[in-house]
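K.L.:
Requesting a structural model of the entry that follows:
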Amino acid sequence: MTQFANAAEPAGIQRARALAPMVVSEIEQHWADMPRRSYLGALIEQESCPSLSHRMCWSTTAQLKTSREEGGGLTQFTRAWTAAGAQRFDALAEVKAMAPKALEELNWETLYQRADLNVRAAIVKLRNCDANLTRLTPGLDDLTRVAMCGSAYNGGWAHLQQDRKLCGMTPGCNPNKWFGHVEMHSVKSREKWQGYGQSAYDVNRGHVRNTVPLQSRRAKYVEMLGV
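P.N.:
Down below sits the predicted model:
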């Protein structure tokens, strides 16, 4: 795999090329059997890149912050609070519990400093989802597991399982297939968020479409990370 930067490439892709050897190393150390490795590059682009030339693209300093929510780093782990200031959830704490030793140094400071911990946390979260799917439904093909775990990465494991259940209750829908089946049925709202232009359903399904098919953002990372 060549890692030579092209001056004509957007800055985000140049940063991706620079980080690619580290990403491959993290995969080898923490999930050597990861299916569709190029998906991880597409996921980072989806999470951190408003555009390929944006300063946040493929940067640990990427941040989306409001008075009640903070998403940070290459892989945009999120924490949120209620209107009263109580914490609703902390995705960083959740992923650390999945692999305490490997993610011992990960916190809300190092998230913005260390790309390796960003990538490792995403690998751990995806690996955990893949293992859960394999245990619940043995025999799912690689691409289906990647798609389902991509949906869960964006919208939560519980919602993925609810969507699969809804699909299974719908005539002609196979809960063991994503494309054309589970992707078409969801408990997520289809009402557009005010000022955003998309619904929770649109965002979640768009997340998968943008990252999982080979003819998506994923294509550009095959050379860097492997198929």
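
K.L.:
Only C-alpha atoms from now on, for both contacts and neighbour counts.
P.N.:
OK.

K.L.:
Arg127 is in what secondary structure piece?
P.N.:
helix 115-136 (DSSP states H and E).

K.L.:
who does that helix touch, helix- and strand-wise?
P.N.:
Contacts defined by 3 or more Cα pairs under 8 Å, 6 or more residues apart in numbering; DSSP states H and E place helix 115-136 against helix 11-30, helix 91-98, helix 142-155.

K.L.:
so that helix versus helix 91-98, what angle?
P.N.:
For helix 115-136 against helix 91-98, the angle by axes from the mean of the first three to the mean of the last three Cα atoms, to 10 degrees is 60 degrees.

K.L.:
this one as well, want them side by side:
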Amino acid sequence: MDRLRRALIEGLAACEVFLLLALTLLLLWLAGPAAAQLPGDAPRYLPQLQHELAAAWPDVAPRAWVPALIEQESLWRVNATLRTAREHGCGFGQFTRAYDAGGRIRFDALAEMRALDPGLAGWSWADCARPEYQLRAVVVKLRMHDRQCQPLMHENRQVKACAAAMYNGGAGSVAKRVRSCSLVAGCDPGTWFGHLDHQCPQSRERAAGYAESFCEINSKYPARVEARMPKYMETMR
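P.N.:
Just a heads-up that it's a prediction; the model follows:
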């Protein structure tokens, strides 16, 4: 009898462990994006990003590349701000206003984006971090750079790397890399990784207010975006 009672108790304990494990797995599945530990305000605003992609760039691939780039820019913090002596950046996409040595504005990203998309007509520096403008502008700007890179690069991964580098350092910077690469034996101007990322038109001196030189930042930027993509693969399918 004692042996039977002990067997029953052990059986019930095993069932409890099984049920607890099953419940844990169910809760993790239901948690979805939260289980992936998405950064900052990503869980709240990824649906808005999905909406902007559906409206302006439905065939982008891989879709996880776009939120990964936003993470690289701002860690998905709505009010992320960059301030140095030479520029002011704000919001998810860190759109910037740059200044010359005399403090005069030499570049205004918001003005550039308003000219590209009528839907951004109301965007101003007074509300530069406004999420719906930021997300729309990121999609529009990346789509533009993707189209600029398509004739230059061999395949989609290299196109996305090229577009990310343009987003970070400007189209002119990538064009200089392509020209420089074309003059170097063994360098393929249609490939970013291992080729264009080794060409560097920007300053190699550490920039004031930054941990690296602009050369290093721009060269490493596409790979850093790629490294952030896996956590968005499921969410952005």
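
K.L.:
just to revisit the earlier point, okay, the helices and strands packed on helix 115-136 of the first structure in a markdown table with distance to Leu43 of the first structure next?
P.N.:
Shown next, in a markdown table, are these (distance: least, Cα to Cα, whole Å):
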| stretch | distance to Leu43 of the first structure |
| --- | --- |
| helix 11-30 | 12 |
| helix 91-98 | 16 |
| helix 142-155 | 8 |
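
K.L.:
Just list the residues touching the aligned partner of Ile105 of the second structure in the first structure, thanks.
P.N.:
When the first structure is aligned by TM-score structural alignment, Ile105 of the second structure is paired with Gln87. Counting by Cα atoms under 8 Å, 6 or more residues apart in numbering, Gln87 of the first structure makes contact with Arg79, Ala80, Trp81.

K.L.:
Apply the buried test to the residues you listed and list what passes.
P.N.:
Arg79, Ala80 (16 or more other Cα atoms under 10 Å).

K.L.:
Asn128 of the first structure: which of the contacts of Gln87 of the first structure is nearest?
P.N.:
Arg79 (19.4 Å; Cα to Cα).

K.L.:
most tightly surrounded among the helices and strands packed on helix 115-136 of the first structure?
P.N.:
helix 142-155 (a mean of 21; mean count of other Cα atoms under 10 Å).

K.L.:
That one aligns to what range in the second structure?
P.N.:
So helix 142-155 of the first structure sits over residues 156-169 in the second structure, by TM-score structural alignment.

K.L.:
Contacts made by the matching stretch with the rest, please.
P.N.:
With contact meaning Cα under 8 Å, 6+ apart, stretch 156-169 of the second structure is reached by 69, 141-142, 145-146, 148-150, 152-153, 171-174, 190-193, 218-219, 221-223, 225.

K.L.:
ok so, going back, please flag which of the contacts of Gln87 of the first structure sit within strands.
P.N.:
Arg79, Ala80, Trp81 (DSSP state E).

K.L.:
surely the second one meets Gly72?
P.N.:
No - under the criterion of Cα atoms under 8 Å, Ala80 of the first structure lies out of contact with Gly72, with a separation of 11.8 Å.

K.L.:
Distance-wise, check the residue in the first structure sticking out farthest from the centre relative to Val182 of the first structure.
P.N.:
Centroid-distance maximum for the first structure: Pro171 at 29.9 Å, with Cα atoms, centre = their mean. Here the criterion is Cα to Cα, to the nearest Å. By it, Pro171 of the first structure lies 12 Å from Val182 of the first structure.

K.L.:
do the same with Cys149 of the first structure
P.N.:
The gap separating Cys149 of the first structure from Val182 of the first structure is 12 Å, by Cα to Cα.

K.L.:
Skip the chain neighbours and tell me the closest residue to the counterpart of Thr96 of the second structure in the first structure.
P.N.:
Using TM-score structural alignment, the partner of Thr96 of the second structure in the first structure is Thr78. Nearest in space to Thr78 of the first structure, with sequence neighbours left out and distances taken as Cα to Cα, 6 or more residues apart in numbering, is Gly71 at 4.1 Å.

K.L.:
list the contacts for that neighbour?
P.N.:
Gln63, Leu64, Lys65, Phe77, Thr78, Arg79.

K.L.:
for those, which one is nearest Met224 of the first structure?
P.N.:
Of these, the one sitting nearest to Met224 of the first structure (Cα to Cα) turns out to be Phe77, at 23.4 Å.

K.L.:
What about the closest one, how many residues nearby?
P.N.:
Applying other Cα atoms under 10 Å, we find 24 residues neighbouring Phe77 of the first structure.

K.L.:
so it makes contact with Phe89?
P.N.:
No - Phe77 of the first structure is beyond contact range of Phe89, at 10.8 Å (criterion: Cα under 8 Å).

K.L.:
burial measure for Leu117 of the first structure, as a count.
P.N.:
Leu117 of the first structure: 24 neighbours (other Cα under 10 Å).

K.L.:
and if you look at the one 5 residues further on?
P.N.:
Here the neighbour count serves as a burial measure; for Ala122 of the first structure (other Cα under 10 Å) it reads 20.

K.L.:
how far away is it from Thr170 of the first structure?
P.N.:
For Ala122 of the first structure relative to Thr170 of the first structure (Cα to Cα), the value is 32 Å.

K.L.:
Tell me who's in contact with the nearest residue to Gln63 of the first structure once chain neighbours are set aside.
P.N.:
Once flanking residues are discounted, Gln63 of the first structure sits nearest to Gly72: 4.4 Å by Cα to Cα, 6+ apart. Counting by Cα under 8 Å, 6+ apart, Gly72 of the first structure touches Thr60, Thr61, Ala62, Gln63, Leu64, Thr78, Leu111, Tyr112.

K.L.:
does the residue mapped onto Pro58 of the second structure from the first structure count as helix, strand or coil?
P.N.:
By TM-score structural alignment, Pro58 of the second structure lines up with Ala32 in the first structure. With DSSP: H, G, I helix; E, B strand; the rest coil as the basis, the three-state label of Ala32 of the first structure is coil.
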